[in-house]
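> Provided below are the primary sequence and the corresponding predicted coordinates.
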Amino acid sequence: MGKRILEIQAVSSPLRAAFAISRGAKTRAETVLITLTEGAATGRGECVPYGRYGETVEGVVASIEAIRPELEGGLDRAALQTLLPPGAARCAVDCALWDLEAKLTGKPVWQLAGLPQPKPLETAVTISLDTPVAMAAAAKTTSGKLLKLKLGGPEDLERVEAVHAARPDARLIVDANEGLGADQLPAMASAAARLGVVLIEQPFPAGQDAGLMRRPGPVAICADESAHTSADLQDLARRYDAVNVKLDKAGGLTEALAMVREARACGLGVMIGCMVAGSVSMAPAVLLAGLADAADVDGPLWLKEDVANGLKYSDGMVMPPDAALWG
């Protein structure tokens, strides 16, 4: 085995439009991209440091830099799981190690990981938080039949009604990002079915979701901010119907695979989600989504410019990544 070389790069990518959720808006995707080179093979991994979890670009870079000796000395994925905690830094490293193994062995990641052979996949396409009129207008120009609406305010039901009126053909995921009031959920849940809503995501703040033990209505409730690793899921299964598995939270594809398996064992539905980032970040999630009930992997669509050989999207579908991109 040749010497392994680590490179770390902070990347700031302008967005096509402001991306707004209940906690605020942003106009750039701030990510950390790493490469691991061994001989002629190079593996890449990208992550999104997320302020909601106390992460910063500088902190993630420092965490990866701190394990440079181990990484360049041949650290494997199993050892990585104990060396770094779940989160963005471990995600970038874990995904780079998967990609590097694929390049060194000539076997694609989906085979190495025991995933289904990739095929075109439906993805939710996100409508950013705005006024009901603006969200309805955005929905009219958004392709695909599965739309994810960002909520977070007193006009939330009006937002859903406006989008459904504009796109009665679409199935809707409503995502409150912890911003829905306890008094709002019953009305949202009871109206959901007639408004085309198939999933309500993280209505209440993590740790304040005991009220979901008696959740109203027929529409499934999905955990996002409440769920980070496989260790969380048995407890969450008492309050939620499904879980949003994100590689950045889990700490990479390795733990995300474990989360999907544990979710199934707990009787939970599975959605594979993403942060706003480019195709290097999204590619492992697209492969993992072959095991899921739904996918929300539209991150690159928000970027003004993606990487070379990026994922291809068409009419709400995403094509599998090719080896030139990842895996």
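Everything's here; your move. Owing to the predicted nature of the structure, the values given are computational and were not obtained by experimental measurement.

> C-alpha only now, for contacts and for neighbours.
Noted.

> can you point me to the longest helix in this structure?
Looking across the chain with DSSP state H, the single longest helix is helix 88-105.

> Who are the packing partners of that helix?
strand 24-38, strand 41-47, helix 57-66, helix 77-83, helix 109-112, helix 247-250, helix 253-265 (3 or more CA pairs under 8 Å, 6 or more residues apart in numbering; DSSP states H and E).

> which of the ones you listed sits most buried?
helix 247-250 (a mean of 28; mean count of other CA atoms under 10 Å).

> Touching it from outside, list them.
47-49, 86-88, 91, 228-229, 253, 255-256, 273-275, 285 (CA atoms under 8 Å, 6 or more residues apart in numbering).

> Let me know the closest of those residues to E178.
Lowest distance from E178 to those (CA to CA) belongs to H228, with 14.8 Å.

> still on that earlier bit, of the helices and strands packed on helix 88-105, which is nearest A136?
Comparing these by CA to CA, strand 24-38 comes nearest, at 18.7 Å.

> SS state for L6?
Following DSSP: H, G, I helix; E, B strand; the rest coil, L6 is assigned to strand.

> Tell me who's in contact with it.
I34, T35, L36, T37, R68, L71, E72.

> Adding distance to I8, write those residues out as TSV.
Formatted as TSV, the contacts of L6 follow (distance: CA to CA, whole Å):
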residue	distance to I8
I34	5
T35	7
L36	9
T37	12
R68	10
L71	12
E72	12
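
> ok, and here's another one to check against it:
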Amino acid sequence: MHRSLAARHDRFLLTRPFRISRGVKTEADLVTVTIRAGALEGRGEGVPYARYGESVESSLEAIEGIRPAIEAGAGREELLSLLPAGAARNAVDCALWDLEAREAGRSVAELIGAPEPGPLASALTIVIDTPMMMGVAARRAAAAPLLKVKVDGRLPDAQIRAVRNAAPDSRLIVDPNESWDARLVEAMQPVLAELRVDLLEQPVSAEIDACLEAFEHRVPIAADESIHTSAELDVVARRYEVVNVKLDKAGGLTEGLRLANAARARGLGLMTGCMVSSSLSIAAALHIARMSDFADLDGPLWLAKDHPGGVEDRDGTLYPPIKGFWGTP
């Protein structure tokens, strides 16, 4: 059956600034792909990220370049060689998964051979601010089982302490977004252990992370910017204990599943993350999250308006979208 592919730029305003060490976002710019076959359509979403040299314009251009192949019937396996890992491939891959599920009359979970995603603990993010204001934000979210604390290299000790004091029972992920150096990572190990931090995420730049091999980690460290696909696991496994699988880095659920399974086979821990995105991104990521030790999928919670029927948060427990939203017939 003939297919048609369409890709567009969608912009979602945020309810408040999303501030990390790399900068501040007040809106989310996304690429949405729709692939139609007869009366059925599949949707997918990608979030281009400047850290990886991506933009909405470059992603749309890349998708347009492969449109003839997809419309001629190319599937998810062929897509792996048509586009590199990244947001553009993620949007197309997830649209193909959605369409495949609808054509088969089976859910994506059934196609994978896995349980359907259910409610799970997903981190609520405390963005960078003064320690006092981060404590205020953490107090509001203290009922959540898992918090993610964004820090930089200036006041990480005070920022993390403020959050821990305000949320004494929550598990904590600390995320410097590559803003620390090797000396600070090592110096912070006793502080992280004292404050019962469960995970330190990508503390140093991916370009210098060989330094993480030089000392014992008292708190597990997760690779984020340092890992995109399963091809990088040999190096990553020497430096990190946990791998953060993001579909926008892996280039879709197809490679995301391969990366997750390969990481597990090596004895590495798993985390599922996201960009600031809509529920269309999260619906696919839930299939990685169900097998992960940590989930950080609160991207849609920052949007002023999400897609109807999307994910729902209740005090840090994330509930999947309604049936038929994505990946279910």
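Sure thing, it's come through. All values derive from a computational prediction rather than experimental measurement.

> Let me see the TM-score of these two.
Scored against TM-score structural alignment, normalised by the length of the first structure, the superposed chains reach a TM-score of 0.97; 326 aligned residues with a CA RMSD of 1.1 Å.

> The longest helix of the first structure vs helix 57-66, what angle?
50 degrees (axes from the mean of the first three to the mean of the last three CA atoms, to 10 degrees).

> now helix 88-105 of the first structure against helix 253-265, angle please.
100 degrees.

> Now do the SS call for the residue nearest to the spatial centre of the second structure.
Nearest residue to the geometric centre of the second structure (CA atoms, centre = their mean): C274, 1.9 Å. At C274 of the second structure the chain is in coil, as set by three-state DSSP.

> got the contact list for it?
With CA under 8 Å, 6+ apart, C274 of the second structure has these contacts: K246, L247, D248, S281, I282, A285, D296, L297, D298, G299.

> wait, which of the residues you listed is closest to L184 of the second structure?
Nearest to L184 of the second structure among the contacts of C274 of the second structure, with distances taken as CA to CA, is D296, at 24.3 Å.

> residues near the closest one, how many?
Look at D296 of the second structure: counted by other CA atoms under 10 Å, it has 25 neighbours.

> all helices of the stretch 101-250 of the first structure, in order?
109-112, 132-140, 156-166, 185-192, 233-236, 247-250 (DSSP state H, counting those that start in this stretch).

> would you list these in a markdown table and tack on distance to K103 of the first structure?
Output for these, formatted as a markdown table (distance: least, CA to CA, whole Å):
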| stretch | distance to K103 of the first structure |
| --- | --- |
| helix 109-112 | 9 |
| helix 132-140 | 40 |
| helix 156-166 | 44 |
| helix 185-192 | 46 |
| helix 233-236 | 33 |
| helix 247-250 | 21 |
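
> wait, which of these is closest to Q81 of the first structure?
Using CA to CA, the helices of the stretch 101-250 of the first structure put helix 247-250 closest to Q81 of the first structure, at 10.4 Å.

> Which among the helices and strands packed on helix 88-105 of the first structure is found nearest to P205 of the first structure?
That would be strand 24-38 among those, by CA to CA, at 15.2 Å.

> The closest one vs the second structure, average offset?
Averaged over the aligned pairs, strand 24-38 of the first structure sits 0.6 Å from the second structure after superposition, using mean CA distance after the TM-score superposition for the first structure.

> and that strand, how far out from the chain's middle?
14 Å (CA atoms, centre = their mean, to the nearest Å).

> Residues contacting that strand, please?
For strand 24-38 of the first structure, using CA under 8 Å, 6+ apart, the contacting residues are 1-20, 42-49, 57, 60-61, 92-93, 96-97, 100, 276-277, 303.

> Can you tell me which of the contacts of C274 of the second structure is nearest E312 of the second structure?
D298 (9.5 Å).

> you'd agree A162 of the first structure is up against V133?
Yes - A162 of the first structure lies in contact with V133 (CA atoms under 8 Å); the separation is 6.7 Å.

> higher neighbour count, those two?
A count of neighbours by other CA under 10 Å puts A162 above the other of A162 of the first structure and V133, at 21 against 14.

> How much space separates that one from I21 of the first structure?
18 Å (CA to CA, to the nearest Å).

> go on, Q111 of the first structure?
36 Å.

> Next, count neighbours for D183 of the first structure.
8.

> Then the one 10 residues further on?
By the other CA under 10 Å criterion, the neighbourhood of A193 of the first structure contains 16 residues.

> Tell me who's in contact with it.
A193 of the first structure touches P218, V219, counting by CA under 8 Å, 6+ apart.

> Could you report the separation of it from G316 of the first structure?
On the measure of CA to CA, A193 of the first structure and G316 of the first structure end up 22 Å apart.

> same thing with F19 of the first structure?
18 Å.

> what about these two, which has more around it?
Just comparing F19 of the first structure and G316: by other CA under 10 Å the higher neighbour count belongs to F19, 20 against 17.

> close enough to count as contact, that one and D130?
No - applying CA under 8 Å as the test, F19 of the first structure and D130 come out as separate, 9.7 Å apart.

> show me where the stretch 201-327 of the first structure has strands.
Using DSSP state E, counting those that start in this stretch, the strands of the stretch 201-327 of the first structure run over residues 220-223, 242-245, 269-272, 294-295, 313-314, 317-318.

> Relative to the second structure, what is the average displacement of the last one?
Here strand 317-318 of the first structure, set against the second structure after superposition, deviates by a mean of 0.9 Å using mean CA distance after the TM-score superposition for the first structure.
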